[in-house]
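Undergrad: model this:
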Amino acid sequence: MTETMRVRLAPTERAELEAAAEVAGLTVSEYVRRRVLGRKVVAPLALTDAQTLAELRRLGGLVKHLATIGQGNPDDLRAALTELREAAVRIAT
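TA: Down below sits the predicted model:
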């Protein structure tokens, strides 16, 4: 069973809530519920972010392959893998 709660908001506050819910991919009710109850509100990755993340992972695989077959300077390959990994983490979070 669910219950309804009415809350008074200024028009600008309502617009702000609606915009934030849309960015998070949630209904306004679900967005407010999560925020009020201290639950996570995580916006889904934009398509371009998902594509960029996939490309970084692909490049990381290629760099790892080069290291495995002994091509390239090992220090440069390690540095490239580290930078790709850090970029992927920045995009994914």
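Undergrad: CA atoms for contacts and neighbours, from now on please.
TA: Noted.
Undergrad: all helices in the protein, in order from the N-terminus.
TA: 11-24, 28-36, 47-68, 74-92 (DSSP state H).
Undergrad: quick one: the residue sitting furthest away from the middle of the chain from K64, how far?
TA: Relative to the centre of the chain, the most outlying C-alpha is that of G70, 34.2 Å out, by C-alpha atoms, centre = their mean. Plainly put, G70 is 10 Å away from K64 if you go by C-alpha to C-alpha, to the nearest Å.
Undergrad: before we go on, could you also do this sequence so I can check it against the first one:
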Amino acid sequence: MSSDEKSSNGPGRPPKPPEERRTENHGLRLSPKEKKNLRRRAEQAGLSMSEYLRRSALGGEPVRSDAKKKAVRQLSAAGNALNRLVEAAREEKIGSVEGLEETLEAIREAIARL
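TA: Okay, the predicted model is just below:
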């Protein structure tokens, strides 16, 4: 059985399909200052340097800044509160609250843009 056909007999992650395995390597020359800067950014993002560079180079978002993370948490909390109000209004536990569903949708869209 080839290494591509092996199945996992032990605990842990199942093997990736061959097309998803990272087997290629590309060297990158950096100055010590550039490397230090990249390492700092990767650490701030909670990523390895390889993953940080891969995401940056391939168009992914390498990090969410602390401000974005805080905004997402705050918007999520506001959205959850509005969702509870909408549900209470639907169940007629409170009077009609016009505009809550539209506001809730606006919050969801704002979170998605972050």
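Undergrad: and the residue farthest from the centre of the first structure, what does it touch?
TA: If you count contacts by C-alpha atoms under 8 Å, 6 or more residues apart in numbering, G70 of the first structure has none.
Undergrad: State the distance from it to V63 of the first structure.
TA: Computed with C-alpha to C-alpha, the distance linking G70 of the first structure and V63 of the first structure is 11 Å.
Undergrad: same thing with R90 of the first structure?
TA: Counting by C-alpha to C-alpha, the gap from R90 of the first structure to V63 of the first structure is 19 Å.
Undergrad: between the two, who's got more neighbours?
TA: V63 (19 against 10; other C-alpha atoms under 10 Å).
Undergrad: Enumerate every residue touching the corresponding residue of the second structure for the more buried one.
TA: Residue pairing (TM-score structural alignment): V63 of the first structure is matched to L85 of the second structure. Applying C-alpha under 8 Å, 6+ apart to L85 of the second structure gives the contacts L100.
Undergrad: swap in I94 of the second structure?
TA: A88.
Undergrad: which residue in the first structure lines up with L104 of the second structure?
TA: Using TM-score structural alignment, the equivalent of L104 of the second structure in the first structure is L84.
Undergrad: Any idea how many residues pack against that match?
TA: Neighbour number of L84 of the first structure under other C-alpha under 10 Å is 21.
Undergrad: L47 of the first structure versus that one, what's the distance?
TA: L84 of the first structure is 19 Å from L47 of the first structure, by C-alpha to C-alpha.
Undergrad: again with A24 of the first structure
TA: Distance check for A24 of the first structure against L47 of the first structure: by C-alpha to C-alpha, it reads 14 Å.
Undergrad: Looking at those two, which one has more neighbours?
TA: The neighbour comparison of A24 of the first structure against L47 (other C-alpha under 10 Å) goes to A24, with 16 against 9.
Undergrad: Dump the helices of the first structure into CSV; add distance to M1 of the first structure as well.
TA: Formatted as CSV, these follow (distance: least, C-alpha to C-alpha, whole Å):
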stretch, distance to M1 of the first structure
helix 11-24, 23
helix 28-36, 15
helix 47-68, 36
helix 74-92, 36
